[in-house]
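Chemist: here is a sequence with its predicted model. Questions after.
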Amino acid sequence: MDSRKIHFLASDGVLAREALTRLIARYGQRPAAGADVIVALGGDGLMLATLQSAEARGLPVYGMNRGTVGFLMNNYSEEQLDERLASAEETVIHPLRMRAERADGEVVEALAINEVSILRAGPQAAKLRILIDGRERMAELVCDGALVSTPAGSTAYNYSAHGPILPIKAEVLALTPMAAFRPRRWRGAILPKEARVTFEVHEPEKRPVSAAADSFEVRDCERIEIESVADIEHRILFDHGHGLEERLIREQFA
């Protein structure tokens, strides 16, 4: 791949900004509108934001780790970038759409590549009613929160909450509770990718709840709907032999 068709961008970290300067000097810089690929320098937060912005142009994103958490990033190297991009493995990710209804009647929509998380926003536990495709499956979950994760995000917040790691090609979503108090032993559910998950908040004034699509937060929610979006694709590139499927398997044996 011609390095003149690369668009580089970086997070605000010192390492990332220094790497950006060196890579542009070595490989040149194309505007995003005329590029074949975006190379993102930072951590997973930057990768998620870049995938969102690149989707409109259909561009793949290749990340190099110049941040802290770098599960979605490749190892940093300034050598042979053209060759690495030419042989890279591509994974296509379909995001989740969150539709959150606030107490004041406002409806906010956002996309999430990793997960949509529902979190208590006060000192008392949240009380959530869970519906799947409009059918009540749990009348009341008392918890610190719950989340719905894609396979790509299953090693992130979902895994920290003791949710399952999902194979990247699995046509499923993970529904995982956080610090469930009642039912105390409920560990969550594996759902079809096409499932529409709805959380209804009980006692929202006494037990306020926020919803977050990746890092985009909506506060004072009363109802949150989550579903996978089949017609939106995010393209992410990994070094040959180190694709996302391999990373997910490797993570389970770490």
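Modeler: That came through fine.

Chemist: every contact and neighbour count from this point should use C-alpha atoms.
Modeler: Will do.

Chemist: quick check: the gap between the nearest residue to residue 34 once chain neighbours are set aside and residue 254.
Modeler: With CA to CA, 6 or more residues apart in numbering as the criterion, residue 34 has its nearest non-adjacent residue at 6.9 Å, and that residue is residue 5. In this structure, residue 5 and residue 254 are separated by 37 Å, where distance is defined by CA to CA, to the nearest Å.

Chemist: out of those two, which sits in the more crowded spot?
Modeler: The neighbour comparison of residue 5 against residue 254 (other CA atoms under 10 Å) goes to residue 5, with 19 against 5.

Chemist: just the buried positions in stretch 47-57, please.
Modeler: Counting neighbours by 16 or more other CA atoms under 10 Å, one finds that the buried residues in stretch 47-57 are 47-48, 50-52, 54.

Chemist: what sits against the residue nearest to residue 34?
Modeler: Listed by CA atoms under 8 Å, 6 or more residues apart in numbering, the contact partners of residue 5 are 29-30, 34-37.

Chemist: all the helices of this protein, residue numbers only.
Modeler: Along the chain, the stretches classed as helices by DSSP state H are 14-27, 44-54, 81-87, 157-160, 244-251.

Chemist: want to throw those into JSON lines with distance to residue 226?
Modeler: Below are these laid out as JSON lines (distance: least, CA to CA, whole Å):
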{"stretch": "helix 14-27", "distance to residue 226": "34"}
{"stretch": "helix 44-54", "distance to residue 226": "17"}
{"stretch": "helix 81-87", "distance to residue 226": "34"}
{"stretch": "helix 157-160", "distance to residue 226": "15"}
{"stretch": "helix 244-251", "distance to residue 226": "23"}
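
Chemist: looking at those, which is closest to residue 73?
Modeler: Using CA to CA as the measure, helix 44-54 is the one of the helices of the chain that comes nearest residue 73, at 6.8 Å.

Chemist: quick one: end-to-end distance for stretch 28-37.
Modeler: The first and last residues of stretch 28-37 sit 13 Å apart, counting by CA to CA.

Chemist: give the buried residues for that stretch.
Modeler: 29-30, 32, 35-37.

Chemist: circling back: any idea which of the helices of the chain is most buried?
Modeler: Most buried of the helices of the chain by mean neighbour count (mean count of other CA atoms under 10 Å) is helix 44-54; its value is a mean of 20.

Chemist: one more structure, for comparison:
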Amino acid sequence: MKAAFVASATEQARQARDRLAARYGETSLDEADVIVALGGDGAMLDTLHRHMALDKPIYGMNCGSVGFLMNEYQEEDLPGRLERAQASVLHPLRMRAWRRGSAEPFTALAVNEVSLLRESRQAAKLRIFVDGAERLPELICDGALVSTPAGSTAYNFSAHGPILPIGAALLALTPISAFRPRRWRGAVLPERAEVVFEVLEVEKRPVSAVADMAEVRDVARVEIRSAQEVTLRLLFDDGHGLDERILREQFAP
């Protein structure tokens, strides 16, 4: 398999990239069969976003910290590992966010989650619709998020949201530090559900919307749904796929 190597900005990742390219040779991104990403989970997300249009499978090797989306870094037998690797198929979320007073939406894709976050000391007030029906007239909180299964072990899990199996065709809707309703813990939704947030008291209680690394501030309305037309393929070493990692995470001490 012809590989193109990309690396994060860290010295460790750049040096690893140079060693692998010298050892195995490399080709351009356009001509490659697979993209090998070196770094941590941030580098993987960046690679997915930058090269989404190429429709190439991406194999990550961890040269960062967490590395949940990455394989173990080893320089030996890379061609064999790529040939034996298993693919996990992901569909990102598509966010459309309207800023206060704007008629044109800001659009972005999120592999992990779309988050709404308060911008000031004032708690956010959000109204939530699912598939056009009002489900929560007022949520007072620090924010809320909608997560894919791939992102359910990240920010969603830190906010006490559920971990979703990778093939479950579900989304997690999770509040962040909810004050009212005090006992609301979120919801698990079908993958094709459309979630709409309306920001209440937008001038007094400003809110930003973040799709992975893309942020827009002072939003009044945010629409989120799964982008089923966009397919991402992550490669993992045999026996260490994303479904197995998510399962292990649920039993971690």
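Modeler: Perfect, I can see it now. Note that the coordinates shown come from a computational prediction; the quantities given were computed from them, not determined experimentally.

Chemist: among the contacts of residue 5 of the first structure, name the ones in strands.
Modeler: residue 37 (DSSP state E).

Chemist: what is the nearest of the contacts of residue 5 of the first structure to residue 114 of the first structure?
Modeler: Taking CA to CA as the measure, residue 114 of the first structure sits nearest to residue 37 out of the contacts of residue 5 of the first structure, at 21.5 Å.

Chemist: show me what contacts the closest one?
Modeler: The contact partners of residue 37 of the first structure, taken as CA under 8 Å, 6+ apart, are 5-7, 59-62.

Chemist: please redo it, this time with the cut-off set to 10 Å
Modeler: Residue 37 of the first structure is in contact with 1-3, 5-8, 30, 54, 58-62, 85, 235-237, counting by CA atoms under 10 Å, 6 or more residues apart in numbering.

Chemist: do I have it right that residue 61 of the first structure meets residue 50?
Modeler: Yes: with contacts defined as CA atoms under 10 Å, residue 61 of the first structure counts as touching residue 50 at a distance of 7.4 Å.

Chemist: map residue 177 of the first structure onto the second structure.
Modeler: For residue 177 of the first structure, the aligned residue in the second structure is residue 175 (criterion: TM-score structural alignment).

Chemist: quick one, what contacts its match?
Modeler: By CA under 10 Å, 6+ apart, the residues touching residue 175 of the second structure are 115-116, 139-146, 156, 159-161, 184-187.

Chemist: ok, the residues you listed in the first structure: which stay?
Modeler: Mapping these onto the first structure (both residues aligned by TM-score structural alignment, their matches' CA atoms under 10 Å) leaves 115-116, 139-146, 156, 159-161, 184-187 still in contact.

Chemist: now these: which count as buried?
Modeler: Among those, those classed as buried by 16+ other CA under 10 Å are 115-116, 139-146, 156, 159-161, 185-186.

Chemist: quick one: which of the residues you listed sit in strands?
Modeler: Among these, the members that lie in strands (by DSSP E) are 115-116, 139-141, 143-146.

Chemist: mind giving me a markdown table with the residues you listed and columns for distance to residue 169 of the second structure?
Modeler: Putting those into a markdown table (distance: CA to CA, whole Å) gives the following:
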| residue | distance to residue 169 of the second structure |
| --- | --- |
| 115 | 20 |
| 116 | 22 |
| 139 | 26 |
| 140 | 28 |
| 141 | 27 |
| 143 | 24 |
| 144 | 20 |
| 145 | 17 |
| 146 | 13 |
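
Chemist: need the max-distance pair from those residues.
Modeler: Checked with CA to CA, these reach their widest spread between 140 and 146, with 16.4 Å between them.

Chemist: residues near residue 226 of the second structure, how many?
Modeler: Summarising burial for residue 226 of the second structure: neighbours were counted as other CA under 10 Å, giving 25.

Chemist: tell me the counterpart of it in the first structure.
Modeler: Per TM-score structural alignment, residue 226 of the second structure is aligned with residue 228.

Chemist: list the contacts of its match.
Modeler: Residues near residue 228 of the first structure by CA under 10 Å, 6+ apart: 94-98, 111-113, 149-150, 172-173, 192-197.

Chemist: for ChimeraX, what selects the buried ones among those?
Modeler: Restricted to buried positions by 16+ other CA under 10 Å, the ChimeraX selection for the contacts of residue 228 of the first structure reads:
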select :94,95,96,97,98,111,112,113,149,150,172,173,193,195,196,197
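
Chemist: start to end distance for stretch 169-185 of the second structure?
Modeler: In stretch 169-185 of the second structure, first residue to last residue: 20 Å (CA to CA).

Chemist: what residues sit buried inside that stretch?
Modeler: Counting neighbours by 16+ other CA under 10 Å, one finds that the buried residues in stretch 169-185 of the second structure are 170-178, 185.

Chemist: look up how far residue 67 of the second structure lies from the residue lying closest to residue 186 of the second structure once chain neighbours are set aside.
Modeler: Using CA to CA, 6+ apart and skipping residues adjacent in sequence, the residue nearest residue 186 of the second structure is residue 174, 4.5 Å away. Shown here: residue 174 of the second structure relative to residue 67 of the second structure, a distance of 23 Å by CA to CA.

Chemist: residues contacting the aligned partner of residue 247 of the first structure in the second structure?
Modeler: For residue 247 of the first structure, the aligned residue in the second structure is residue 245 (criterion: TM-score structural alignment). The contact partners of residue 245 of the second structure, taken as CA under 10 Å, 6+ apart, are 68-69, 153, 165-166, 239.

Chemist: strands of the stretch 151-253 of the second structure, start to end?
Modeler: When assigned using DSSP state E, counting those that start in this stretch, the strands of the stretch 151-253 of the second structure occupy the ranges 170-176, 187-190, 195-200, 207-211, 214-216, 219-226, 232-236.

Chemist: residue 21 of the second structure: which of the ones you listed is closest?
Modeler: strand 232-236 (18.8 Å).

Chemist: give me the mean distance between the closest one and the first structure.
Modeler: Following superposition, strand 232-236 of the second structure is found to deviate from the first structure by 0.4 Å on average (mean CA distance after the TM-score superposition for the first structure).
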